[in-house]
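Asker: I'd like to go over a predicted model; first the sequence, then the structure.
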Amino acid sequence: MDKALPRLLAAAALAVAVPPVQAVFTIVTDNDPLNYSLTLRVGTAGATVDTVAFSVTGANAGLTPVPVTGTPSIGISVAPTRPMLGTAISRPVTLVVDSSTALACQSGGCGSATIPFSKISWVATGNDTAASGDIQSGRFTASASQTLASYNANASFCTGILCPALGWTFQSRQLTGTVLQFTYDNDVVYPGGNYKGTVRFTASMV
């Protein structure tokens, strides 16, 4: 029998700057001998936080501003692993993002001004359809728990003498290859300066 499992969480962060890239690679397991685990990667594999930069200068800071594309693009993957057992039970996987804390002035004379993350959108490429639960193009909602992806980890099923209860693991359905290209709306005149904020991604499997 597939057993009840505590909620598994994996978290990563992404910094966004309006006028540099690092990343978080986190694996969280419940230390169960049956090897349940959940891996989330946002940006570059490493132990730091990636930064997407938007350069609002020149004509973009003038009277006819246009949206500004950020660099670099950011890849996201969510990979659950679960044991092969004799009973197939689904394991919902969800990816959410917290963008509730606005970008704040760091320097350059912008004082206490802030820019909400709802001014930043993205185009998703390398993704699957919305029906599959993969990330679609969209924008931050400046909320604490915005769902980006939601799908079911494959229900692993194994029977027979070659399928012992311990020792065999199943690399379940993964969200991989999805890349987000971010764009800053640049439709409001904020005080000139350098702004920076961080969004936090959390993946869970229950």
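Answerer: Ah, there it is. Residues are numbered from 1 along each chain as shown.

Asker: from here on, contacts and neighbour counts on C-alpha atoms
Answerer: Fine.

Asker: Without its sequence neighbours, what residue ends up closest to residue 197?
Answerer: Distances taken as C-alpha to C-alpha, 6 or more residues apart in numbering put residue 103 closest to residue 197, at 4.1 Å, once the chain neighbours are dropped.

Asker: That neighbour: what's it in contact with?
Answerer: 16, 17, 114, 115, 116, 117, 195, 196, 197, 198 (C-alpha atoms under 8 Å, 6 or more residues apart in numbering).

Asker: ok, now with 10 Å
Answerer: Taking C-alpha atoms under 10 Å, 6 or more residues apart in numbering, we find residue 103 in contact with 15-18, 113-117, 194-199.

Asker: Tell me the spacing between it and residue 27.
Answerer: The gap separating residue 103 from residue 27 is 28 Å, by C-alpha to C-alpha, to the nearest Å.

Asker: How about residue 10?
Answerer: Taking C-alpha to C-alpha, one finds residue 10 at 6 Å from residue 27.

Asker: between the two, which one's more packed in?
Answerer: Just comparing residue 10 and residue 27: by other C-alpha atoms under 10 Å the higher neighbour count belongs to residue 10, 21 against 16.

Asker: can I assume that one is in contact with residue 97?
Answerer: No - at 11.8 Å, residue 10 and residue 97 do not qualify as touching, with contact defined as C-alpha atoms under 10 Å.

Asker: In addition, the following structure is provided for comparison:
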Amino acid sequence: MTSTLTLFVDHLSQPCRALSLLCRTIKVQHHEKYVQLIKGEHLRQPFAELTPFRKIPVVQDGNLLILESCAALRYIADKYDTSNQWYPKPPSVRAKVDEYLDWQHTNTRAHGVGYFTNKVLFPFLKKTPPDLKAISEHSKELDRVEKQFTSYFLGPRPFITGDSPTIADLVAACEFEQPLAGGHQLSPPVMEFLGRVKSVIGPEYEDLHNVVRKFANKVLS
């Protein structure tokens, strides 16, 4: 299938990594245009012409522009994944994928990015010490999130909907990797989950996550 798919990404960003990993895993022809967050390129032209939100990722497919990452993941999986694995079509399975994608915004993502931002990103950008109170609060919330994720969303299954990962698992893995890069100690069940996702994705998983790990190591060293 010929594709005009373009991703505007920075792999320091969790949703950007999830989109890139999906496209690379299903081997859809696409282009990745890098927009450097720490240089503020998302706030300036020419990128700012694409989106009033001035945030990444942005996905463009022909004349279609998608400005929200979960909507873009659904669209790409629905259109380009011929295996139907990553966004399964049965309504009962798809509902569980959507349930996690809706839940994670105020849980996995909110506290993972909160931990990383206050420990790594803000100290780098503002040249100020880490906000220890905010870091502690997000760390405690992450402990809760990890328990709820493993008990409810995984349960006895290797992945959220069963034996194969979906876009929900990609999003979860990328979000959990963010505080992990910043030094948060994830629980053994979550670490085992990350290992399973990595084993399915292959070397691309490490390649993309090494971007955020190297950045965090540089700031924290």
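Answerer: Cool, the structure landed. What you are looking at is a predicted structure, and each value in this text was computed from that prediction instead of being measured.

Asker: Got a TM-score for the pair?
Answerer: Once superposed, the chains reach a TM-score of 0.25 (TM-score structural alignment, normalised by the length of the first structure), with 94 aligned residues with a C-alpha RMSD of 6.0 Å.

Asker: Mutual contacts of residue 10 and residue 97 of the first structure, please.
Answerer: With C-alpha under 10 Å, 6+ apart, residue 10 of the first structure and residue 97 have common neighbours 201, 202, 203.

Asker: Quick one: those residues as CSV, columns for neighbour count too.
Answerer: CSV is the format used below for these (neighbours: other C-alpha atoms under 10 Å):
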residue, neighbour count
201, 23
202, 18
203, 26
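
Asker: closest to residue 152 of the first structure among these?
Answerer: Minimum distance to residue 152 of the first structure across these is 12.5 Å, recorded for residue 203 (C-alpha to C-alpha).

Asker: Show me which of the shared contacts of residue 10 and residue 97 of the first structure is closest to residue 52 of the first structure.
Answerer: Closest to residue 52 of the first structure, out of all of these and judged by C-alpha to C-alpha, is residue 201, at 14.8 Å.

Asker: count of residues packed around residue 91 of the second structure?
Answerer: 9.

Asker: now swap in the one 5 residues further on and tell me
Answerer: A count of neighbours around residue 96 of the second structure, defined by other C-alpha under 10 Å, yields 16.

Asker: now do residue 115 of the first structure
Answerer: 18.

Asker: Quick check: the nearest residue to it once chain neighbours are set aside vs residue 75 of the first structure, distance?
Answerer: Once flanking residues are discounted, residue 115 of the first structure sits nearest to residue 103: 5.0 Å by C-alpha to C-alpha, 6+ apart. Distance check for residue 103 of the first structure against residue 75 of the first structure: by C-alpha to C-alpha, it reads 21 Å.

Asker: And residue 170 of the first structure, by the same measure?
Answerer: From residue 170 of the first structure to residue 75 of the first structure the distance is 24 Å (C-alpha to C-alpha).

Asker: same thing with residue 18 of the first structure?
Answerer: Residue 18 of the first structure is 20 Å from residue 75 of the first structure, by C-alpha to C-alpha.

Asker: Looking only at neighbour counts, state which of the two leads.
Answerer: Per other C-alpha under 10 Å, whichever of residue 18 of the first structure and residue 75 has more neighbours is residue 18, with 21 against 18.

Asker: For whatever helix or strand residue 175 of the second structure lives in, which helices and strands make contact with it?
Answerer: Per DSSP states H and E: residue 175 of the second structure is located in helix 167-181. Contact here means 3 or more C-alpha pairs under 10 Å, 6 or more residues apart in numbering; DSSP states H and E; on that basis helix 167-181 of the second structure packs against helix 14-25, helix 69-80, helix 91-104, helix 108-116, helix 132-148, helix 188-201, helix 203-220.

Asker: any chance of the ones you listed in CSV, with distance to residue 175 of the second structure too?
Answerer: Formatted as CSV, these follow (distance: least, C-alpha to C-alpha, whole Å):
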stretch, distance to residue 175 of the second structure
helix 14-25, 6
helix 69-80, 13
helix 91-104, 9
helix 108-116, 6
helix 132-148, 11
helix 188-201, 10
helix 203-220, 11
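
Asker: Can you check which of the ones you listed gets nearest to residue 34 of the second structure?
Answerer: helix 14-25 (10.0 Å).

Asker: okay, the angle between the closest one and helix 167-181?
Answerer: 130 degrees (axes from the mean of the first three to the mean of the last three C-alpha atoms, to 10 degrees).

Asker: Only the buried residues of helix 14-25 of the second structure, if you could.
Answerer: Using 16 or more other C-alpha atoms under 10 Å as the test for burial, helix 14-25 of the second structure gives 14, 15, 16, 17, 18, 19, 20, 21, 22, 23, 25.
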